[in-house]
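Asker: What follows is a predicted structure for the sequence shown.
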Amino acid sequence: MKNLGTIIGVILAIVIAWWLVNVLFGVIYFVVKVIIVLFVAVLVFFALRGLLARSSD
């Protein structure tokens, strides 16, 4: 009975670890994506600002 508890504990630990790693990578992916979007948005903003400033002169 002790061996069965150990086996179940190991399987449970693997399942929990697998889930935690998936959540962690999902959060990291989301944060990196948001940073890239913000960077591109700043570039586009300054590009549009420069084009509109030139066209109004």
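Answerer: Now that the structure is in, tell me what you want to look at. Keep in mind the model is a prediction, meaning the values are calculated, not measured.
Asker: Could you use CA atoms for every contact and neighbour count after this?
Answerer: Fine.
Asker: For stretch 29-39, buried residues please.
Answerer: Buried residues in stretch 29-39, counting neighbours by 16 or more other C-alpha atoms under 10 Å, are absent.
Asker: er, stretch 1-15 I mean
Answerer: Under the neighbour-count rule, stretch 1-15 has none buried (16+ other C-alpha under 10 Å).
Asker: who touches that stretch?
Answerer: Around stretch 1-15, nothing counts as a contact under C-alpha atoms under 8 Å, 6 or more residues apart in numbering.
Asker: Tell me how far that stretch lies from the chain's centre.
Answerer: 31 Å (C-alpha atoms, centre = their mean, to the nearest Å).
Asker: dropping in the other structure now:
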Amino acid sequence: MNKGTVWTILAVVAAIAIAWILVELLAGLLVFIVKVLLVAVVAVIVYFVIRAVFARSARE
């Protein structure tokens, strides 16, 4: 095995390791963004439900 082959194998291993880490980070970030969006949607729904309940009880 010559020196070029060893460096090629090391470069491939490094590329796979870096790609793995980047995919993990991006997946975690994507999950976080989806959770934040879901929380925002649920919060808006709950806000309007609470507002409707208090508006109904204020009329009575």
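Answerer: All right, it came through fine. It should be emphasised that the depicted structure is a prediction, and the values quoted were computed from it without experimental measurement.
Asker: Need the counterpart of residue 48 of structure 1 in structure 2.
Answerer: Taking TM-score structural alignment for the superposition, residue 48 of structure 1 sits opposite residue 50 in structure 2.
Asker: Please apply the same query to residue 35 of structure 1.
Answerer: Match for residue 35 of structure 1 (TM-score structural alignment): residue 37.
Asker: and the match of residue 48 of structure 1, how many neighbours?
Answerer: 12 (other C-alpha atoms under 10 Å).
Asker: Distance check, it against residue 44 of structure 2.
Answerer: 10 Å (C-alpha to C-alpha, to the nearest Å).
Asker: again with residue 5 of structure 2
Answerer: To residue 44 of structure 2, residue 5 of structure 2 is 58 Å away according to C-alpha to C-alpha.
Asker: Kindly report the same for residue 55 of structure 2.
Answerer: For residue 55 of structure 2, the distance to residue 44 of structure 2 - C-alpha to C-alpha - is 16 Å.
Asker: Ok, residue 54 of structure 2 next?
Answerer: For residue 54 of structure 2 relative to residue 44 of structure 2 (C-alpha to C-alpha), the value is 15 Å.
Asker: Brilliant, that's me finished.
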